[in-house]
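K.L.:
the sequence and its predicted three-dimensional model are supplied below.
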Amino acid sequence: MLLLVAAVAALVWANLPGGSYEDFWHTEASIRVGDASLSLDLRHWVNDGAMALFFLAVGLEISREVTVGELRNPRAVFVPVLGAIGGLALPAVIYLAFNPSGPAAHGWGVPVSTDTAFVVGILALFGPRCPDQLRLFLLTLAIADDIGAITIMAVFYTDGVSVVALVLAAMFVAVLIALRWVGVWQLRLYVVAGIGLWLAVFASGVHATLAGVLLGLLVPATPVDPRQREWLRFYGRAVIERADAARARLAVLATRATVPANDRLQDALHPISAYAVVPVFGLANAGVRLDAETLRGAATSPVTIGIVVALLAGKTIGISAGSALALRTRLGDLPGQVRYGHLIGGGLLAGIGFTISLFITDLAFEDETLRDQAKIGVLAGSLLAAVLGSLALRYLGERLPLCTIDDSGGPPPLPAGAWRDPTL
C-alpha cells in the first residue's frame, strides 16, 4: 500500500505545474570529511545509497533460504528456478523483437524482473483461496528472479570500471568471508566492512547496490553454536542473582549471540527497507509527465509497447512453460493443491515489475524521452498484470487440473498396463 501510494503521489507531483518534482530530486547533497567528499543528487542518493539497503535485504533472504530455508531441497527449487529462467529470458527476447537496435535496445533488462512486494500483497488478498504452496512457489521464483536481475545489472548495466577500486572491493569481500569463517556474530563488524565495500563498489563504476547483495549473502545464516545457550543461562542467572548494568549488558549480548546474524540483521532492516526505502524509491522514480504529447508518443513507442507485452506475455508464458517443463520431466515437484490455473495466474502476477524495472530504466536510458516511455510501459504493464493476474486466480484457479498428483492418500496407483484390463 505504501509503495502504491508513493507511486500515485509521484505521478501527481510530476504533473503539477512548475517542475518542482524534477527540481527537488536533482538537489545536490554532499557528505564531507576533511578534504574528501561524496556529492550526489537526491535521486542518486536514493537509487545508489538507500536502495543498497533494499538489495541487502534481498541478499539476506537469499542466503537464509539457501542455508536453512526452502531452497535447500533441489526438487522443491527446480520448478520455480526453471520458471524464473523462462520469466527472465522470454521478456528480454520479446522486448528485443520490438526494439532490435539503437539506444532503445539497451532497455531489454527493464521487463525481466518481478516486484515481490506487490505480488505477495495481492496474494494476501485471496486468503485461503490461494494455496500456501503457490505463495511459496512465487516467493522462491522471486528470489531466483532477483538473483538473475541483480546479475544482469552488474554485468550489462555497468559502464566504466576502475580496477583499483574493484581490487579494494575484493579485499572487503575477503574480510567479510574471514569474519564469517571465524564465526563472528557481532553485527557491527559486518556493517563496518559493508560500508567500506559500498564505497569501493561505488568508486569502481559497478552499481553500488551490488555491495548490498554481497553483504547480505556473506552475513552468516547458519544456526549458532549450541554452547551459546549455556552462556545465556549463565548470564541470565547472574542478572537474576543481582541486577546491575554490566550483568544486564552481558545478558543482552549473550541473547543476541544465540540468534544467527542474518536473522538479527533482517529483523532490524526489514521495517526500514519495506516502509521507508522502497516507498521513497517509488516516489523518486515513478514520476513521469502524462501530458497529451507524452501519452501519444508512448502509445506508438516500441519501447512502451515492448515493455507492456514483455511483462504480460513474456512473464506469463516464460514462467508457465518453464515450470510445466520441470513438472512434466519430473525434475521438480509442486506438492499440495497447486493447479495450472494457479500457475498461470501467478505467472501473470509476476509481470508486476515495478521496483527493479524502474531501477533498471534509470540505468538503461540516457535519453529522457526513452526513459519516460519506459516508465509508462512499466506502470501500464504492471497495472494490467495485477488486474489480469487477479482475475486469472479468481476464475481459473480451481478450474484447471492439479500440477502434480497428490499420492499421499487415496487408492494406490494402478500397475503399468492396467488400462488394458477391462475389469480395472
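P.N.:
Now that the structure is in, tell me what you want to look at.

K.L.:
when you work out contacts or count neighbours from here on, use the C-alpha atoms and nothing else.
P.N.:
Will do.

K.L.:
and the helices in the stretch 301-424 of the chain?
P.N.:
Assigned by DSSP state H, counting those that start in this stretch, the stretch 301-424 of the chain shows helices spanning 302-309, 315-328, 340-349, 354-364, 368-396.

K.L.:
residues in contact with the second one?
P.N.:
Pointing back at helix 315-328 there. Helix 315-328 has contacts (Cα atoms under 8 Å, 6 or more residues apart in numbering) with 78-80, 82-91, 112, 332-334, 343-344, 346-348, 350-351, 403-404.

K.L.:
could you flag which of the residues you listed are buried?
P.N.:
For these, a burial check counting by 16 or more other Cα atoms under 10 Å picks out 78-80, 82-91, 112, 332-334, 343-344, 346-348, 350-351, 403-404.

K.L.:
what about versus this one:
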Amino acid sequence: MTTAPVRGAARPALRERMTTLAPGLRTFLSTEAGSAVALLAATVLALVWANSPWRDSYAALWHTPAGVFLGGAGLELDLQHWVNDAAMALFFAVVGLEINREATRGELRDPRAVAVPALGALGGLLVPVGVFLLVEGGGEAAHGWGVVMSTDTAFLVGVLALFGPRCPDRLRLFLLTLAIVDDIGAITAMAVFYTDEVDLRALAVSGALVLALLALRLRRVWQLTPYVVVGLALWGAVLASGVHATIAGVLVGLLVPTSLPRDERRDDVAAHARRFLHEGGADREHAAERAGRAAVPTGDRLQRVLHPWSAYVVVPLFGLANAGVNLDPETLADAFRSRLTIGVAVALVVGNAVGITGAATLALRLGLGDLPGRVRWGHLLGGAVLAGIGFTISLFIAGLAFDDPVQLEHAKIGVLTGSLVAAVAGSLLLRWLGERLPLCSPPRLPPELPPLPWGGAARS
C-alpha cells in the first residue's frame, strides 16, 4: 500500500534549508524571547502599581511634562507620549530592519516560503476585525477595530521558547514570518486610519527626507551617521505632520541597506588587517576598523545597536507606561459587560485562530506554498491560537483610537484578557501537539556494521 504525499509538506531542498537558522535570525529570536520576560515583568509591575494605594502616583508620573528647548523653540510632551511617540520609534525601526533583512536576503525572498504565513497573516488581520465589528455591532467603539489586528512578536517568541515544543526553530521561523507580515498590515492601518489631521508642509518635508534616505541607500553609503541624522530629522517632520511619529522608525528600518556588500569590501578587511599586523600604529588600526564596518551590512550594524535597547528598555518601558489598568471588581464587572472588552478579547483569540488557520490551510490546498521543515497542520493551529497575543501594538493603537478614558480602559482590559487566554491556550495546545507531532528531526544513527566471523556484533 502506498501512502499519498501530505499536502503542504516541504520540498526536500526547503526542508534541508530550514534545518538551521541563520545566526542573525537566531540572535533576533533569542533577544525577542528575553524581551518577553522583561515586558511581562513590567506589565505585572504596572498592574500592581495602578491597583495599589499609590495608584495616583502612577498616573501623575506618566503625565509629567518634559521637553527639549533651544532658545524660543522646543518640544514638550508628557512622559507617556515621550515613550509612545519617541522611544517606540526605536521599536518600529527594529521591526522595519527585520522586515528589510528578511525581504533582502532572508525567508521573505522565497515566494513559496512566505506564501503560507503571509496569507495566514492576511486572515489574521481581516477575520479578527470582522469578529470585533460583529460583536461590537456598529456601536460607538467600532472605530477601535485596529486594536485586534496585530500579533506581539516578543510575547509570541517568548512564550514559544518557554512553553512550546522541543526544537521549535522551524515553527518560530514560520510564526516570525507571519508576525512580520501582520506588523506590516497593522502599521499601515495605523498610519492611514488613525491619523486625525495632516500638515501638508511637514508631510512634504517628510517626503523629501524619505527621498534622502533612498538616495543614501542607492549610493551604497555604508556609514551609520548619515542615516541616523536623516532619521532624526524625519522623526521630527513626521511628528509635526500629524501622522504618528513612530512611522518614521519603520521608514528608516525599511530604507537602511541590508544587502551584503561587494566581495572587494571583504578583501579590503584582510588587506588592512595584514598592514596593521605588519606595521601597527593608530592609523592602520583605524583603517582596519573602517574596512571591517564597511564589510558588514549597514542595517545589521544598526540593528545590533538598536535591538537590545528596544527589547530590554523601550518595550518594557512601554508596558510599564501603558498597562496600568484599574482592575477593581467594579471596573472589571463593568468592562466584561462592555461589548468593546468582549469584542477585543474574542477577536484576538477566536479571530486569529480561525483567520490564520483558515487562510493558511487555503494556501496549502491551492498549492501556493509549503509548511517549513517538520511543521504540521496541528502546529499551525496551535501557532494561530498563540498569535492571538496582541499586546504591544494593540495597546498602542488603543491609545490612538480612544480618547474616552473609560473606552480606553475597557479596550486595554480586552487586550490583556485576550492575550492571556491566547498565551495559555496556545501554549497548552502546542505542548500537547509537541509530544505527538515532534518538530525535531530524528537522530541519525550510525550504520549497522556486519557481524563478526566468530559471532557477536562489531563495535562502532
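P.N.:
Yep, that arrived. All values derive from a computational prediction rather than experimental measurement.

K.L.:
coming back round to it: out of the helices of the stretch 301-424 of the first structure, nearest to residue 131 of the first structure?
P.N.:
Smallest distance to residue 131 of the first structure across the helices of the stretch 301-424 of the first structure (Cα to Cα): 8.6 Å, for helix 340-349.

K.L.:
so the closest one versus helix 368-396, what angle?
P.N.:
160 degrees (axes from the mean of the first three to the mean of the last three Cα atoms, to 10 degrees).

K.L.:
how close does helix 340-349 of the first structure sit to the second structure?
P.N.:
Once fitted to the second structure, helix 340-349 of the first structure is off its aligned match by 0.8 Å on average (mean Cα distance after the TM-score superposition for the first structure).

K.L.:
can you tell me what part of the second structure that helix aligns to?
P.N.:
The aligned range for helix 340-349 of the first structure in the second structure is 377-386, by TM-score structural alignment.

K.L.:
give the contact list for the residue nearest to residue 327 of the second structure when sequence neighbours are not counted.
P.N.:
With sequence-adjacent residues excluded and distances taken as Cα to Cα, 6 or more residues apart in numbering, residue 327 of the second structure is closest to residue 51, at 6.6 Å. Shown in contact with residue 51 of the second structure (Cα under 8 Å, 6+ apart): 324, 325, 326, 327, 328.

K.L.:
to which residue of the first structure is the fourth one aligned?
P.N.:
Read it as residue 327 of the second structure. Using TM-score structural alignment, residue 327 of the second structure sits opposite residue 290 in the first structure.

K.L.:
where does stretch 140-160 of the first structure end up in the second structure?
P.N.:
The aligned range for stretch 140-160 of the first structure is 177-197, by TM-score structural alignment.

K.L.:
typed the wrong thing, it's stretch 204-224 of the first structure
P.N.:
Counting by TM-score structural alignment, stretch 204-224 of the first structure sits on residues 241-261 of the second structure.

K.L.:
distance from the chain centre to the matching stretch, please.
P.N.:
Stretch 241-261 of the second structure has its C-alpha centroid displaced from the chain centroid by 15 Å (Cα atoms, centre = their mean, to the nearest Å).

K.L.:
first-to-last residue distance for that stretch?
P.N.:
35 Å (Cα to Cα, to the nearest Å).

K.L.:
that stretch: which residues count as buried?
P.N.:
Those would be 241-261, for stretch 241-261 of the second structure by 16+ other Cα under 10 Å.

K.L.:
so who does residue 135 of the second structure touch?
P.N.:
339, 342, 343.

K.L.:
quick one: what helix or strand has it in it?
P.N.:
helix 111-136 (DSSP states H and E).

K.L.:
residue range for that helix in the first structure?
P.N.:
Helix 111-136 of the second structure covers residues 74-99 of the first structure once aligned (TM-score structural alignment).

K.L.:
gap between that stretch and the chain center?
P.N.:
15 Å.

K.L.:
just give me the neighbour total for residue 310 of the first structure.
P.N.:
For residue 310 of the first structure, the number of neighbouring residues by other Cα atoms under 10 Å comes to 33.

K.L.:
how about the nearest residue to the aligned residue in the second structure for it, chain neighbours excluded?
P.N.:
Structural alignment (TM-score structural alignment) places residue 310 of the first structure against residue 347 in the second structure. With sequence-adjacent residues excluded and distances taken as Cα to Cα, 6+ apart, residue 347 of the second structure is closest to residue 128, at 4.5 Å.

K.L.:
and residue 361 of the first structure, by the same measure?
P.N.:
Counting by Cα to Cα, 6+ apart, the residue nearest residue 361 of the first structure is residue 110, at 5.8 Å.

K.L.:
residues touching residue 200 of the second structure, list them.
P.N.:
Contacts of residue 200 of the second structure (Cα under 8 Å, 6+ apart): residue 241.

K.L.:
what's residue 394 of the first structure aligned with over in the second structure?
P.N.:
Checking TM-score structural alignment: residue 394 of the first structure goes with residue 431.

K.L.:
do residue 379 of the first structure as well
P.N.:
So, by TM-score structural alignment, residue 379 of the first structure is matched to residue 416.

K.L.:
what's near enough to touch its match?
P.N.:
Residue 416 of the second structure neighbours (Cα under 8 Å, 6+ apart): 345, 391.

K.L.:
likewise residue 262 of the second structure?
P.N.:
So residue 262 of the second structure contacts residue 295 (Cα under 8 Å, 6+ apart).

K.L.:
picking up where we left off before, in JSON lines, list the helices of the stretch 301-424 of the first structure along with distance to residue 248 of the first structure.
P.N.:
Shown next, in JSON lines, are the helices of the stretch 301-424 of the first structure (distance: least, Cα to Cα, whole Å):
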{"stretch": "helix 302-309", "distance to residue 248 of the first structure": "56"}
{"stretch": "helix 315-328", "distance to residue 248 of the first structure": "52"}
{"stretch": "helix 340-349", "distance to residue 248 of the first structure": "49"}
{"stretch": "helix 354-364", "distance to residue 248 of the first structure": "42"}
{"stretch": "helix 368-396", "distance to residue 248 of the first structure": "50"}
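
K.L.:
count the neighbours of residue 63 of the second structure for me.
P.N.:
Neighbour count of residue 63 of the second structure, defined by other Cα under 10 Å: 15.

K.L.:
quick one: it and residue 83 touch, right?
P.N.:
No - here residue 63 of the second structure does not reach residue 83: they are 11.3 Å apart, not a contact under Cα atoms under 8 Å.

K.L.:
and residue 287 of the first structure, what helix or strand is that in?
P.N.:
Short version, using DSSP H and E: residue 287 of the first structure is in no helix or strand.

K.L.:
map residue 117 of the first structure onto the second structure.
P.N.:
Per TM-score structural alignment, residue 117 of the first structure is aligned with residue 154.
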